[in-house]
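Asks: here are the coordinates; sequence isn't available:
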C-alpha cells in the first residue's frame, strides 16, 4: 500500500459515524485490510467502496456481521466467475474468427 493512499481509520469513523471497534472487527473478520504505522491505523483508499458497501449492509439493511461476511464472500465469488466467463468468451470469440 502506498502511503499517499492511506486514510486514517479514525477519520473514516468520524465521517461515517461508526466506532473504531466496528472497523477493527471488520479487520478481524478479514473483510478489510488495515495497516498500523506509528500507532495509527490506516485503510487504503481502494478499500473505501467495499467498506461503504459493508456499512450499507450492516447499518441500513440491519444485517449482522456474520451475514455481511457471507454476502461479501459470495459477491467476490460471483465477480471472479464473471471475470472467468468473460475471459473464456473472449478466447472462444478468438477461435471462432478462424
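Replies: Structure's in. What do you need? All figures in this text were calculated on a predicted structure; none of them were measured in a lab. Residues are numbered from 1 along each chain as shown.
Asks: going forward, measure contacts between C-alpha atoms and count neighbours the same way
Replies: Noted.
Asks: what's around residue 87, how many residues?
Replies: Other residues near residue 87 come to 12 when the count uses other C-alpha atoms under 10 Å.
Asks: ok but it is inside a helix, no?
Replies: Yes: membership of residue 87 in a helix is supported by DSSP: H, G, I helix; E, B strand; the rest coil.
Asks: Can you give me the distance of it to residue 80?
Replies: 11 Å (C-alpha to C-alpha, to the nearest Å).
Asks: Below is an additional structure, to be compared with the one above:
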C-alpha cells in the first residue's frame, strides 16, 4: 500500500515525545483519523496542523484529551459564528446601498 501524504504515528510520537496512547485517545474522541496500513497507524498530513495544536494544549497547558475535545468544539463554533457574522454584514451592506 502507498503511504503518500500519510505520516507514521510512531514518527510523530517520537518527535513530539508523546505516547501513542494519547493519539488513540484523540481518535476515540473523534478528533483524529487514524488509518492502519501495513499494520502500522498513520494519519493524513492535512491533520498535522490541528494535531500540533492538540499536542501543544496537552504539553504546555496540561489539557487532557477530553478538554482538548471541548476546546476544539468551541473553536469550531466560534469559526462558524464568525463566518455567519461576515455573511450577515455583507447582506446588511446590500440593503444599505
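Replies: Received, thanks. As the structure is a computational prediction, the values presented were derived from the model and not from experiment.
Asks: Now residue 31 of the second structure. Nearest residue, chain neighbours left out?
Replies: residue 69 (7.0 Å; C-alpha to C-alpha, 6 or more residues apart in numbering).
Asks: right, I mislabeled it, should have said residue 64 of the second structure
Replies: Looking at residue 64 of the second structure with C-alpha to C-alpha, 6+ apart, the closest residue is residue 58, at 6.0 Å.
Asks: The residue nearest to residue 31 of the second structure: neighbouring residues, count only.
Replies: Neighbour count for residue 69 of the second structure, taken as other C-alpha under 10 Å: 17.
Asks: now swap in residue 45 of the second structure and tell me
Replies: By the measure other C-alpha under 10 Å, the count of residues near residue 45 of the second structure is 13.
Asks: Hmm, it is touching residue 8, no?
Replies: No: when contacts are counted by C-alpha atoms under 8 Å, residue 45 of the second structure is not listed as touching residue 8 (9.8 Å).
Asks: What are the contacting residues of the longest strand seen in the second structure?
Replies: Longest strand of the second structure, by residue count under DSSP state E: strand 40-44. Identification of contacts with strand 40-44 of the second structure by C-alpha atoms under 8 Å, 6 or more residues apart in numbering yields 5-10, 32-36.
Asks: among the residues you listed, which are in helices?
Replies: 9-10 (DSSP state H).
Asks: Could you turn the buried ones of the contacts of strand 40-44 of the second structure into a ChimeraX selection?
Replies: Applying 16 or more other C-alpha atoms under 10 Å to those leaves a buried subset, and the ChimeraX line that selects it is:
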select :6,7,8,9,32,33,34,35
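Asks: Need the contacts of strand 40-44 of the second structure in a markdown table (columns: distance to residue 75 of the second structure).
Replies: Converted to a markdown table, the contacts of strand 40-44 of the second structure look like this (distance: C-alpha to C-alpha, whole Å):
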| residue | distance to residue 75 of the second structure |
| --- | --- |
| 5 | 26 |
| 6 | 25 |
| 7 | 25 |
| 8 | 27 |
| 9 | 25 |
| 10 | 28 |
| 32 | 16 |
| 33 | 19 |
| 34 | 22 |
| 35 | 25 |
| 36 | 28 |
